[in-house]
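Predicted model, plus sequence, below.
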Amino acid sequence: MNVELFIPCFVDQLYAETAHNTVKLLEKAGCKVIYNPEQTCCGQPAYNAGFWDEAKEVGSKFLNDFSEQNYIVSPSASCTGMVKNAYNNLFFNTAIHNKCRTIQSHIFELSDFLVNIAKRDYFGAELEAKVVYHDSCSALRECKIKEEPRLLLAKVHGLELVEMKDNETCCGFGGTFSVKFPDISSAMADQKVQNALETGAEYIVSTDASCLLQLQAYIDAHQLPIKTMHLADVLTTGWMEDASL
């Protein structure tokens, strides 16, 4: 099937390897990946900050950058959730309302798409490590994703998945929240990382690079013995160039 790839702006700028690994996963799942280099942002930063007119302008460009014919897949539950939910506020009863509704029904976060649409949960990855999975707020509450990432991680050779305490609690990022309330944000990150450390995990894995950015910054600042890793990077770890499934 044809799949249009949506790479959020911060992934493009800070986690390019995650974007490349998303392409590899989709291709291994049998998809033809289409990437429009004119794409930019979904409008979430402006929307969350209360600048809805500016968010609507950016969102309009997003809707024009993608088609209504194909699935749209993104390695970000946060941005996927923005399109699926917040666009109702921005584009209800507008000239592009119908196109918006169609695209909303076609856009999927990566793990959701792989498990529920492509029907694939094994990709031949290998990672000898104990990991915890962090349920990002957007994945859990906006995209209704819970089991999909865990199903994918369970099929990674050598990986031991353990559950940490309060894994559904926010990491403290929240976009502009971390800027407006840095002390609260840092305390929330501390709680999340300490819960992960208590399990003996070596990695915190998530579907959201924004959460991982928040947590890795805290880890680096305090020189803690744990790392963060995006789900797409885990699922492509240990691949051989000529490996086949």
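Okay, I see it. This structure is a prediction, so every number in the text was calculated from the model and none was measured.

When you work out contacts or count neighbours from here on, use the C-alpha atoms and nothing else.
OK.

residues in contact with Met240?
Met240 is in contact with no residue at all, counting by CA atoms under 8 Å, 6 or more residues apart in numbering.

which outside residues touch the longest helix seen in the chain?
The single longest helix within the chain, with elements called by DSSP state H, is helix 182-198. Contact partners of helix 182-198, identified using CA under 8 Å, 6+ apart, comprise 132, 164-167, 169-173, 177-178, 204, 214-215, 218-219, 226.

Would you mind listing the residues in contact with the residue positioned nearest the centre of the chain?
With distances taken as CA atoms, centre = their mean, Ser76 lies nearest the centre of the chain, 2.3 Å away. Contact analysis of Ser76 by CA under 8 Å, 6+ apart lists 7-8, 109-110, 207-209.

Report the distance from the longest helix of the chain to the chain centre.
How far helix 182-198 lies from its chain's middle: 20 Å, per CA atoms, centre = their mean, to the nearest Å.

And the next helix or strand past it?
Next in sequence after helix 182-198, counting helices and strands by DSSP states H and E, comes strand 203-206.

residues of the helix or strand that comes right after that next one that come out buried?
Note on strand 203-206: by DSSP H and E, the next helix or strand toward the C-terminus is helix 209-222. Buried residues in helix 209-222, counted by 16 or more other CA atoms under 10 Å: 209-216, 218-219.

Kindly calculate the angle that helix 209-222 makes with helix 182-198.
90 degrees (axes from the mean of the first three to the mean of the last three CA atoms, to 10 degrees).

got another, please set it beside the one above:
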Amino acid sequence: MKVSIFSTCLVDMMFPNVGIAMVECLERLGCETDFPESQVCCGQPTYNSGYMEKTRATLINQLKAFKDSEYVVGPSGSCVGMMREYAEIFKGDPEYADAARELGEKTYEFSQFLYHVLGVTDVGATLEGKATYHRSCHMTRILGEKEAPYALLAEVRGLELVPLPHVENCCGFGGTFSVKMPAISEQMVEEKMADVVATDAEILISADMGCLMNIGGKFNREGKEIKIMHIAEVLNSNVTKPVRATV
């Protein structure tokens, strides 16, 4: 099975270790990966800010970059959700409607791909510690995914996963929201930090680095300690029992 990696801006520029973990995990499970170098941003920041026409060039670039991909996998429910929105954005467009629909159908968030496409839960990872999982908004509201991350984390040896209170609440990042509404965003992340602290977890896990960057930043500003880990890093930790998917 061939998988094209969609890195996302945050991972590409700030958290390359997440991309490396994702690739290593996929290849260990038998996937053949490639990285279309013409890919850019998914277009979400400008599109959500109302620059719809000016965003078209970015979206079209993505359609062309992944045109020949069998599957596209990214480490962010938010960015993958945006790429699935292309079908609606280009609906009725004689030139790009089919390409937009096809891209949405073959694009998956990392944990979704492992669980729903590869049919894997146990990837052979080991991580000692007490952790809690933050469920990002776009992962659940746009992708409708509430099962895959928990099923995968449940099989990580040594990991004690405790429920996060008010898990449905947003962390306050929301991309451009945190810039446009900083006071509200700050209050939201303060409440999220308090919920994480209440679990006594040593590790905060999520499937979206935007959320982890936001929550981890709040912890740093308050002088509190928490280790943030993307789910790909967790699933690529201390692998002692490689499990190969049938692909």
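Cool, the structure landed. In this text the structure is predicted, and so the values were computed from the model without any measurement.

can you give me the strands in the second structure?
2-5, 32-34, 71-74, 107-109, 126-134, 157-162, 203-206, 227-230 (DSSP state E).

hang on, His230 of the first structure packs against Ala209?
Yes. Using CA atoms under 8 Å, His230 of the first structure is in contact with Ala209, at 6.4 Å.

any idea how far Val162 of the second structure is from Val239 of the second structure?
Distance of Val239 of the second structure to Val162 of the second structure, computed by CA to CA, to the nearest Å: 22 Å.

out of these two, which sits in the busier spot?
Neighbour totals were compared for Val239 of the second structure and Val162, and Val239 leads with 18 against 14 (other CA atoms under 10 Å).

Chain neighbours aside, what residue packs nearest to the more buried one?
Leaving aside its chain neighbours, Val239 of the second structure sits nearest to Ala125 (4.5 Å; criterion: CA to CA, 6 or more residues apart in numbering).

go on, Ser237 of the second structure?
Distances taken as CA to CA, 6+ apart place Ala125 nearest to Ser237 of the second structure, at 5.3 Å, with adjacent residues excluded.

just Val23 of the second structure next, same as before
Excluding the flanking residues, the one nearest Val23 of the second structure by CA to CA, 6+ apart is Thr33, at 7.1 Å.

about what we covered before: check the mean deviation of the longest helix of the first structure from the second structure.
Superposed on the second structure, helix 182-198 of the first structure shows a mean distance to its aligned partners of 0.9 Å (mean CA distance after the TM-score superposition for the first structure).

In the second structure, what range does that helix match?
Residues 182-198 of the second structure are matched to helix 182-198 of the first structure when aligned by TM-score structural alignment.

Tell me the buried residues in the matching stretch?
Those would be 185-186, 188-193, 195-197, for stretch 182-198 of the second structure by 16+ other CA under 10 Å.

Just the buried positions in stretch 137-147 of the second structure, please.
The neighbour-count criterion (16+ other CA under 10 Å) identifies 137-140, 143, 145 as the buried residues of stretch 137-147 of the second structure.

Sort out for me which of those are in helices.
137-140.

From those residues, pick the one nearest Leu118 of the second structure.
Met139 (18.8 Å; CA to CA).

okay but the closest one is in contact with Gly77, surely?
Yes. Using CA under 8 Å, Met139 of the second structure is in contact with Gly77, at 4.4 Å.

Touching both of those two, which residues are there?
Common neighbours of Met139 of the second structure and Gly77 (CA under 8 Å, 6+ apart) are Ala207.

before we move on, the earlier item: quick check: the residue nearest to the centre of the first structure vs Trp239 of the first structure, distance?
Relative to Trp239 of the first structure, Ser76 of the first structure is positioned 22 Å away (CA to CA).

just Ala201 of the first structure next, same as before
Ala201 of the first structure is 22 Å from Trp239 of the first structure, where distance means CA to CA.

Ala29 of the first structure now?
When Ala29 of the first structure is compared with Trp239 of the first structure (using CA to CA), they lie 14 Å apart.

Same question for Phe113 of the first structure.
Phe113 of the first structure is 21 Å from Trp239 of the first structure, by CA to CA.

How about Lys180 of the first structure?
Taken as CA to CA, the span from Lys180 of the first structure to Trp239 of the first structure is 41 Å.

and Val18 of the second structure, how many neighbours?
By other CA under 10 Å, the residues close to Val18 of the second structure number 23.

Contacts only, for it.
Val18 of the second structure neighbours (CA under 8 Å, 6+ apart): 11, 75, 230, 232-233.

Repeat the analysis, applying 7 Å as the threshold.
Val18 of the second structure makes contacts with 11, 230, 232-233, as judged by CA atoms under 7 Å, 6 or more residues apart in numbering.

which of those residues count as buried?
Buried among those by 16+ other CA under 10 Å: 11, 230, 232-233.

If we only consider the residues you listed, which is nearest to Ile89 of the second structure?
Nearest to Ile89 of the second structure among these: Val11, at 25.1 Å, using CA to CA.

I'd like the contacts of Val18 of the second structure as CSV, with distance to Glu88 of the second structure appended.
Shown next, in CSV, are these (distance: CA to CA, whole Å):
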residue, distance to Glu88 of the second structure
Val11, 26
His230, 29
Ala232, 29
Glu233, 32
